[in-house]
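> Could you work out the structure for the sequence below:
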Amino acid sequence: MEREALEIGSLFTKNGARDEGNQAPRDAATVILLRDRTEGAYEVFLMRRDRNQAFMGGAYVFPGGRLDAADADPELAVCIGGFSAADAKRLLQETDLPEATALGLFVAAIRETFEEAGVLLAREACGSAVDLSASETAARFSAYRLELHEERLTLTELVRREGLIFAPDLLIPYAHWITPEIKSRRFNTRFFLARLPEGQIPVHDRMELTESSWMTPAFALAENAAGRIILMPPTLKTIEGLLSFSNTAQLFAAARSQRIGTILPEAFRTADGFGIRLPHDSEYTLNIGKQPFPTGGSTRIVMEGGIWKTRSV
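Reported below is the predicted structural model:
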């Protein structure tokens, strides 16, 4: 498998020099879309970015993207129902976050999941989840999705046209990653968990994303280790953490009760290349605050043989 894309979005440029741009990170949202199976481990939905993309080309990713100004539009409040900015800040565990940003991150998560994966986390006016299983409905919403991509329609206009209400309560904040300071293109990304709603089938957008697949966490990690797919550090570490849970009920219960620590990786050189230390690593030196060492958890991620791998020290 060709792996040129590993250099894009890595910690260093192709010639090995550090990228010293260090711009302020942009807020973003990512959704870990999951489904249970009647037998065996639950699965996570992953999509492959077009290998020609400048950012993480060829990598397998969760649905997600940056926070747009429209995501924080005050008029969106009427499309969300009883979910408030205070609810968003409490669930994100970020009391100092501006209210518009906190609520906007949930909206961005919903929007990106629909744009990139075709899954809409919303409800009918009666309270039932949106069902896209009927062919006519699926075709109509597929057209909406294209209009969103082409910026001929906003998500707010879509839900108003269909009489829907956003369902941010279907999103559970799970992790918080910030791109290392040595990168010029940086994101302040909140990761959310979400179950696949009944009556919906995720499909990659066939534009920025060229393939998609449901994988168990163990299978995704094995494919990455074998070099058959590319998982970048946040995705790799997140999927590794999913191995601790046998079903989504266990995972969601743990996510609702956990403390969400900010993960700002610290880049370092190795004898053969480079890697990143996570905040609970014993040699982590950034002032963001060291986190408790998780039992059995990896503390750093290194590039070995063109593949990102987790390690404990």
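
> rest of the way, CA atoms for contacts and neighbours
Will do.

> distance between the longest helix seen in the chain and the chain's centre?
In the chain, assigned by DSSP state H, the helix with the most residues is helix 99-117. Between the centre of helix 99-117 and the centre of its chain there are 11 Å (C-alpha atoms, centre = their mean, to the nearest Å).

> And that helix, what's buried?
Buried residues in helix 99-117, counted by 16 or more other C-alpha atoms under 10 Å: 99-117.

> Next SSE downstream of it?
Moving toward the C-terminus from helix 99-117, the next helix or strand (DSSP states H and E) is strand 122-124.

> quick one, helices of the stretch 101-250 of the chain?
Here the stretch 101-250 of the chain has its helices, by DSSP state H, counting those that start in this stretch, at 135-149, 155-162, 217-225, 233-242, 248-257.

> I'd like the structure of this one too, to check against the first:
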Amino acid sequence: MAGRHWREAASLIIVGQGASVNTKIQRFRTDYDLLFLKRSGKSSFLPNAFVFPGGVTAASDFSQDWLNVFKKCGYSAPDLKNEFRNPSPLPEIYANKPPHYILPEVGFRITAIRETFEECGLLLATHHLGSSLDQHELEQWRKAVHNDPSKARTHTLAFHCFSLDHPFLAMFQELGGCPAVWDLHEWIDWFTPINWKNRRFDTAFYITFIKNMPKVTSDNKEIAAVQVSSPAAILDQWHRQNLMLPPPQVYEVSRLLNFQRYEELKRFACKRGKLGLEQYFPVWIKATDGIIAVLPGDDMYPEDPDYLGEKEILQVDFTMKEMREAATHLNRLETKSLYEVCCVVNIEPKYGHASAKNFAQELLTSHTVHSRM
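I've put the predicted structure just below:
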């Protein structure tokens, strides 16, 4: 897309098997939890919001040097392509990569793994990365990875074999092993709407599964705190205005309400992740009582979305309810405030995905049922 003014990123939904917490809605009890990170209050983008780990891509995430890392673990470039390239049309976030980059399906997974390591210290690696690596040394590598590449040369670590221009790559070159890209399954691609102007991101979301959620720590820079919660518990806290969830997190956590069991969700994600990656670019409509963000598959979604913000946002003299009742196919977020965002979905999403549930409506239904008992 010519003249684009956004950055690309990757985010990781981390699912850990564990005991379910109590929730007011019995059918939303789960035997798994999710990892959330609270962004710093000083952040210029979404301060204090609870998000999944992730961040902006770096050129080094797509370096051909990674092929040597994977080769030492027994995987060639054709092996990686056979594993990760699916028959569906490539989303723009993959298709726009230059030929000298490694496979984008691998590069974005490396971004998600690197950012997770930076932000909370969780390293998703395989093939015996540094079997003798102690926690102190791992933390030193984490600090090196967190630094800007331009500052890495002056870091005081006693590493000697490789340049620290790209410390995450250098870590695997020195210690062996490789990023556990096979454990990350494609989930969805969220593209920030045009109203965010210069703070826009096209973000590939992946999902991964961990039997036991490890103890993780915030970096006390970009991330202020760590929280592990079930889908219903985090949505309930958000609904009570105890914490802030950005709309993509609200939608994706609401999608997870379809799954009560860790193994059920894992089977679904592994199978669905090979079908394709759809981009969700919310298109705003200003109703009289709030903002409607329509998504692909909705009757109101335009055939040619305005990715560059060249058109005025559509305004209508109808309420969100009236707009909803006038449509047949619905895939939208109805927003009155940061804490009043309803997922309204009655379509079957593309590539075999699950539909997001309307948590606020489910709460209301649950309260009504209990009041009659």
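
> Which one, of the helices of the stretch 101-250 of structure 1, ends up nearest to D205 of structure 1?
Nearest to D205 of structure 1 among these is helix 135-149; the distance by C-alpha to C-alpha comes to 8.7 Å.

> Just tell me what P279 of structure 1 corresponds to in structure 2.
Per TM-score structural alignment, the equivalent position to P279 of structure 1 in structure 2 is P296.

> So which residues of the stretch 201-313 of structure 1 form strands?
Applying DSSP state E, counting those that start in this stretch to the stretch 201-313 of structure 1 gives strands spanning 209-215, 262-263, 266-269, 274-277, 300-304, 307-311.

> by how many degrees do the longest one and helix 217-225 diverge?
In this case it means strand 209-215 of structure 1. Angle, strand 209-215 of structure 1 to helix 217-225, by axes from the mean of the first three to the mean of the last three C-alpha atoms, to 10 degrees: 130 degrees.

> What residues in structure 2 pair up with strand 209-215 of structure 1?
Counting by TM-score structural alignment, strand 209-215 of structure 1 falls onto residues 223-229 of structure 2.

> Give me the mean distance between the matching stretch and structure 1.
Following the fit onto structure 1, the mean deviation recorded for stretch 223-229 of structure 2 is 0.6 Å by mean C-alpha distance after the TM-score superposition for structure 1.

> Tell me, how many residues neighbour the closest residue to A218 of structure 1 other than its chain neighbours?
Leaving aside its sequence neighbours, A218 of structure 1 sits nearest to L243 (C-alpha to C-alpha, 6 or more residues apart in numbering; 6.8 Å). Neighbour count of L243 of structure 1, defined by other C-alpha atoms under 10 Å: 16.

> Distance-wise, check the match of P279 of structure 1 relative to K221 of structure 2.
Note on P296 of structure 2: its distance to K221 of structure 2, by C-alpha to C-alpha, to the nearest Å, is 36 Å.

> okay, these two: which has more neighbours?
Neighbours per residue, other C-alpha under 10 Å: of P296 of structure 2 and K221, the larger number sits with P296, 22 against 14.

> mind checking which of the strands of the stretch 201-313 of structure 1 is nearest N287 of structure 1?
Nearest of those to N287 of structure 1, taken as C-alpha to C-alpha: strand 266-269 at 10.6 Å.

> which residue in structure 2 lines up with F268 of structure 1?
For F268 of structure 1, the aligned position in structure 2 is occupied by I285, per TM-score structural alignment.

> could you measure its match against T335 of structure 2, distance?
In this view, I285 of structure 2 and T335 of structure 2 are 10 Å apart by C-alpha to C-alpha.

> how close does the spatially closest residue to M320 of structure 2 that is not a sequence neighbour get to R240 of structure 2?
Leaving out its chain neighbours, the residue that sits closest to M320 of structure 2 by C-alpha to C-alpha, 6+ apart is A287, at 5.8 Å. Relative to R240 of structure 2, A287 of structure 2 is positioned 24 Å away (C-alpha to C-alpha).

> the more surrounded of those two?
A287 (20 against 12).

> Good, we can wrap up now.
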